[in-house]
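Asker: Following is a predicted model, sequence given first.
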Amino acid sequence: MRGQVVAVDQSSCSTWKLVAVASIATAVQYSWAIQISLLSPYIQSLGVPHTFSSLIWVYGAITGLIVQPVLGFRSDQCTSRFGRRRPFIVTGVGIASVAYMLIGFAKDIGHKAGDSLDETAKPRAVSLFILGFWLLDIANNALQGPCRALLADLCLQDHKAMRTGMSWFSFFMAIGNILGYFCGAYANLHTHFPFTITDTCKRNCANIKSCFFIALLLLLILSLIAVVSISEDQLSDEYVKKLSNGQQPQANMSFMRELIFVFLNLKRPVWLLLLVTSLSWMGVFPILIFGTDWQGKEVFGGDVMSTNESIVERYEVGVRSGSLGLMLNSAVLALASLAIEPVGRLMGGVKRLWGVGNLIMAGGLLCTVEISKAAEVWWRGQPDNGNWEFPPLSILCGAWAIFTVLGISLAVTFSIPYAMASIYCSINGGGQGLSLAVLNLSIVIPQMIVAVMAGPVDILFGGGNLPTFVIAAVFAVISGLLAIFVLPDPYEQEQPTFQPPTTKARRAVIF
């Protein structure tokens, strides 16, 4: 009943429940993988130049900047009879379904609205694509934030369980990446969905449309399993007061006041956590959004905007090769995610593992320069007769090796900051949703910076992705050194100052 402290059995933290909730990350990350591997090239095929294509990612960053904190705050204080987190998860599923259809059918709808088949620029399709892209980012925030908060809720302030839960989430993100990048690399995916081919939507477009049909199926199945298998009770008024540190209930506190309250009460370890997270994402984000474009341009010597069909074909094959590299990256990410807890103990703390992961990231980013130079030398020696061969196996394997090794870096980046934020929240009291949303600000702000600055960097240094990668490597080095030598572990230095009311059955208001 509302207004009472709800008893939650110790079994709330069962592995099955953690896995059921974390598995939603498969569907969320699958759609992210499609965005990362295919949508940057796709938006260029609609007539948007490479210099400006990165700006579409600003929409996602702005969405995360606004939506994630609001959703985190609202889910913390949600008193729905269906629970705190599940209503937001279901809403996210609905918005994502609309976004999938808008992106997949952008060319078809744009053509019916007046876009010409003979012109490269398709402004109506671009508008629909951007709307779908924006809605998809809203949906992913509505799913990812509450899912992570629900994982922390289930762990009942067990710090090891929190790290394990976030590692499971990272593992399923990797599974989603593998599926998404595999679909991105599979040139004939549309043959399994023949209705996707239309006069306006040829092979590559039909492949993207097919990918989003699969995304919809994955999301519906996994979210249904999680929502049905995890029961949530109405939020207790007593626990709402506890979340506000004994002050007025959160239901009577504005979002901005609560957010300001959170920032004013952040301690030095958490500020450092936010700083290291921001610098880490300044290193991670460029390779995620430009990795397949790098393969198509610098490794395969292609250009999607070219009037030469052979050069366009090389770019498209390079993008699929990049998707294969990202799939290998995700396989390592999955394995590394399950090893974070034991490896972190061996290294004397997960923050050291995080630092080493960032240094590995820097090395991988710098290696793209050497691979690109080798590919450029090779392409210069090839005859310009319209026929072309794949780059030498040594160049391809080098490019794939970079993606593969970076899977270690992504595993720690996708899990350790979230685990540390959840642990800090459980130590000091407060809502997991808002706590993780504050951490998310340190992720989306770097994304905005990268998205806005990639175009000017492209122009300033003569085009291509390499200047952005080199700058990202510098940030990765700085974040790695800060993580190892400066960042403390707040949960190792602090003792809990707030515990929910407990009994022998370990009473706590979790939902």
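Answerer: Looks like it came in fine. Numbers count the residues shown, from 1 in each chain.

Asker: make it CA atoms for all contacts and neighbour counts henceforth
Answerer: Noted.

Asker: Skipping its backbone neighbours, what lies nearest residue 396 in space?
Answerer: In this structure, residue 396 finds its nearest non-sequential neighbour in residue 299, 7.9 Å apart by Cα to Cα, 6 or more residues apart in numbering.

Asker: For that neighbour, list the residues it contacts.
Answerer: 318, 371, 372, 375, 376, 391, 395, 396 (Cα atoms under 8 Å, 6 or more residues apart in numbering).

Asker: Format those residues as TSV; extra columns: distance to residue 159, neighbour count and secondary structure.
Answerer: Converted to TSV, the contacts of residue 299 look like this (distance: Cα to Cα, whole Å; neighbours: other Cα atoms under 10 Å; DSSP: H, G, I helix; E, B strand; the rest coil):
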residue	distance to residue 159	neighbour count	secondary structure
318	43	27	helix
371	42	19	helix
372	44	23	helix
375	47	20	helix
376	50	16	helix
391	48	16	coil
395	44	20	helix
396	42	20	helix
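
Asker: Just put these in a markdown table and tack on distance to residue 84.
Answerer: Converted to a markdown table, the contacts of residue 299 look like this (distance: Cα to Cα, whole Å):
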| residue | distance to residue 84 |
| --- | --- |
| 318 | 44 |
| 371 | 49 |
| 372 | 49 |
| 375 | 52 |
| 376 | 54 |
| 391 | 53 |
| 395 | 50 |
| 396 | 48 |
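
Asker: Quickly name whichever of the residues you listed is closest to residue 235.
Answerer: Set against residue 235, the nearest of the contacts of residue 299 by Cα to Cα is residue 318 (51.0 Å).

Asker: ok, and here's another one to check against it:
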Amino acid sequence: MSGWLPSSRSTAEVAQYVTLTLALGGLQFAWSVETGFGSLYLLSLGMRKSLVSLVWLAGPLSGLVTQPLVGILSDRCTARLGRRRPFVIGSTAAVVVCMGVIGWTRELAGDRPTLVIWLAVAAFYVLDFAINSIQATLRALIVDVLPTARQDNGTAWASRMIGVGNVGGYLMGFLDLVHLLPFLGSTQIQVLTTMASLVLSSTVAVTCYFTHEKPISRPLPGSTGSSSSELQALGAIFTSFRDLPEVIKRICRIQLFAWIGWFPFLFYGTTYVAGLYSSAYRSSGQSDDELMEQGTRAGSLAMFMQAVSSLAFSVVLPLFTYSAAAAAAASRSAARQSPRSSQAMRLLSKLRAAISVSLPTMWTVSLLLFSVCMFATLFASSVSAATWIIGVCGFSWAVAIWAPFSIIGETISHSNGLSHSGLPPPSSSFFERGYEPVATGDIQMNVIDRASDEISEHGHGRSLDGNNNSGTSVRSSGNSSLSAGTILGIHNVFIVIPQFLTAFLSSLLFAFFEQIEGSEPNSDPGAQHARQIAMVLRLGGIASAVAAYYSWKLSRNSI
């Protein structure tokens, strides 16, 4: 069961989780610095607001192209360092260079305002592509290294590290870094970018040094388009969705609707609180600039509370959640105990079963809670109420960055185990029957295909003891098989598409609201802005409710 620390777990195992996922915390720190301070920095360079929004299209563009492409190229990589680490190291170097360019743009471009803006924009675009490359390979590395029974714990630790990085990034917004760390730069943005580079580089160094991959001598059979060019490989990514196992397709559908809800929250959560603050203190005699500055701090505080609560929930929630592989491992462990211990383990298992829910069920609950929070904006008229709403969303965010990746990782690892065992998954409950290791040998291909079809239908299978370092691929119900990097790349496409949709629909809604409310006499701009954003958030709540429905269907098929 994910999150429980049985006596058999060694310190070395926990250390592996920490070193394997530490780089994701450093990456999140760097990303929070970019998103938290990038817009203000670009505006300070003299860029118009309408153009700043175009700069942030770098995120979805890079996610749509970079993660799938890097995923499939790393699947095919035959470097001595392994398949994933060369991409992690190279992309980290690119992030460090881009952070330096962003922090010292004026010094590099001199007294040429146009060159300053173009240099900063180019750095932000390359930065987004490099960050997406690191994320894709680090997620695939977790799937490669950990065995099936530990996939859930691995992704839980990844969410904790992301939470730590998120908290650290938002915390920097409250500190006078130039006064505290003058040796890192003479401006806030210089100190921030330097810190981001140092944190990312050090965490990546730890992950790459302590995480060992087994190099491959030639591209794996499961690597789509292993004999094609890079352009053909990228094209093959977008035609491979039909070959995915059914459970992966369902996860992609859930993510499509879930992130239609998440992106408005992430983009406009701070601005929503700032609008409420401006409306509440408009009569206090403060200038518009002072209201904006204080409102931004109030919004940043709300998002900081969300980051803290997300970190706390990422530690607590795995204690009350079980996955297929973890339950199977617990069942095998109980079977090896003495009769007296076995009875105690059976009682403990029953207790855990009573208070725990499956991973898909926890995902469903989190999506429903997020939907309720978005509709709660109907009743939120104060900064404190909005802060509470955003803080509660930390529960849903902790699950969002953990559950889908854990289910995907287990599906890939289960399929890899089935390709060696050839056995179909058990049909009974996890707490009634465990998975037992079998001896490998020559297995007919039709047996593997039949077992893989069972995974596609039910979302779980029989797991094996041992690691998956030899390569991780999934045989779908079709004739081809897809590797971890390819699957995670396709999955990311269904996270990126909602970002385009929400950006387009939000701009249409804002234009509509501005046309209606802009001519109202003695209107309160802060209140109008808060109302407009709240409407967009509620539409995201509807999408999250749809995602919860599909997640509920997934939970019924996986337990």
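Answerer: It's in. Values in this document were obtained by computation on a predicted structure and should not be read as measured data.

Asker: mind checking how far the residue nearest to residue 12 of the first structure when sequence neighbours are not counted is from residue 16 of the first structure?
Answerer: Closest residue to residue 12 of the first structure apart from its sequence neighbours, by Cα to Cα, 6+ apart: residue 154 at 5.6 Å. Distance, residue 154 of the first structure to residue 16 of the first structure, by Cα to Cα, to the nearest Å: 11 Å.

Asker: Likewise for residue 189 of the first structure?
Answerer: Remark: distance between residue 189 of the first structure and residue 16 of the first structure (Cα to Cα) = 33 Å.

Asker: Compare the two and say which is more crowded by neighbours.
Answerer: residue 189 (20 against 13; other Cα atoms under 10 Å).

Asker: how about the more buried one, what's its match in the second structure?
Answerer: In the second structure, the residue paired with residue 189 of the first structure is residue 177, using TM-score structural alignment.

Asker: correct me, but its match touches residue 189?
Answerer: No - applying Cα atoms under 8 Å, one finds residue 177 of the second structure not in contact with residue 189, separated by 9.2 Å.

Asker: what are the ranges of the helices in the stretch 101-250 of the second structure?
Answerer: Assigned by DSSP state H, counting those that start in this stretch, the helices in the stretch 101-250 of the second structure fall at 105-109, 113-145, 151-171, 177-180, 188-210, 230-237, 246-280.

Asker: among those, which is the most enclosed?
Answerer: Most buried of these, by mean neighbour count (mean count of other Cα atoms under 10 Å): helix 151-171, with a mean of 25.

Asker: helices and strands around that one, which ones?
Answerer: helix 11-44, helix 113-145, helix 288-316, helix 403-421 (3 or more Cα pairs under 8 Å, 6 or more residues apart in numbering; DSSP states H and E).

Asker: let's see 10 Å
Answerer: Where contact means 3 or more Cα pairs under 10 Å, 6 or more residues apart in numbering; DSSP states H and E, helix 151-171 of the second structure is packed against helix 11-44, helix 113-145, helix 188-210, helix 288-316, helix 324-335, helix 383-400, helix 403-421.

Asker: nearest to residue 515 of the second structure, of those?
Answerer: Nearest to residue 515 of the second structure, of those and by Cα to Cα, is helix 288-316 at 22.4 Å.

Asker: By how much does that closest one deviate from the first structure on average?
Answerer: By mean Cα distance after the TM-score superposition for the first structure, the fitted helix 288-316 of the second structure averages 1.9 Å away from its aligned residues in the first structure.

Asker: which SSE is residue 78 of the second structure in?
Answerer: Following DSSP states H and E, one finds residue 78 of the second structure outside all helices and strands.

Asker: If we ignore the residues flanking it in sequence, what's nearest residue 549 of the second structure?
Answerer: Distances taken as Cα to Cα, 6+ apart put residue 364 closest to residue 549 of the second structure, at 7.5 Å, once the chain neighbours are dropped.

Asker: Revised request: answer the last question for residue 61 of the second structure.
Answerer: Nearest residue to residue 61 of the second structure, sequence neighbours excluded (Cα to Cα, 6+ apart): residue 496, at 7.9 Å.

Asker: Against residue 304 of the second structure, how distant is the match of residue 189 of the first structure?
Answerer: 17 Å.

Asker: so how far is stretch 222-229 of the first structure off the chain centroid?
Answerer: Its chain's C-alpha centre and that of stretch 222-229 of the first structure lie 21 Å apart, by Cα atoms, centre = their mean, to the nearest Å.

Asker: Please apply the same query to stretch 241-253 of the first structure.
Answerer: 31 Å.

Asker: and if you look at stretch 192-199 of the second structure?
Answerer: 21 Å.

Asker: Could you do stretch 34-48 of the first structure as well?
Answerer: Worked out by Cα atoms, centre = their mean, stretch 34-48 of the first structure lies 17 Å from the chain centre.

Asker: Kindly report the same for stretch 502-516 of the second structure.
Answerer: 27 Å.

Asker: ok, residue 526 of the second structure - contacts?
Answerer: Contact partners of residue 526 of the second structure, counting by Cα atoms under 10 Å, 6 or more residues apart in numbering, are 271-282, 291-292, 295, 532.

Asker: Would you quantify the distance from the aligned residue in the first structure for residue 267 of the second structure to residue 333 of the first structure?
Answerer: The alignment partner of residue 267 of the second structure in the first structure, by TM-score structural alignment, is residue 289. For residue 289 of the first structure, the distance to residue 333 of the first structure equals 17 Å [Cα to Cα].

Asker: same deal with residue 47 of the first structure?
Answerer: Residue 47 of the first structure is 34 Å from residue 333 of the first structure, by Cα to Cα.

Asker: between the two, who's got more neighbours?
Answerer: More crowded of residue 47 of the first structure and residue 333, by other Cα under 10 Å: residue 333, with 30 against 18.

Asker: Let me know whether the more buried one touches residue 171 as I believe.
Answerer: Yes - counting by Cα atoms under 10 Å, residue 333 of the first structure touches residue 171, with 7.1 Å between them.

Asker: Give me the common contacts of those two.
Answerer: Here residue 333 of the first structure and residue 171 have 177, 339, 411, 414 as joint contacts, going by Cα under 10 Å, 6+ apart.
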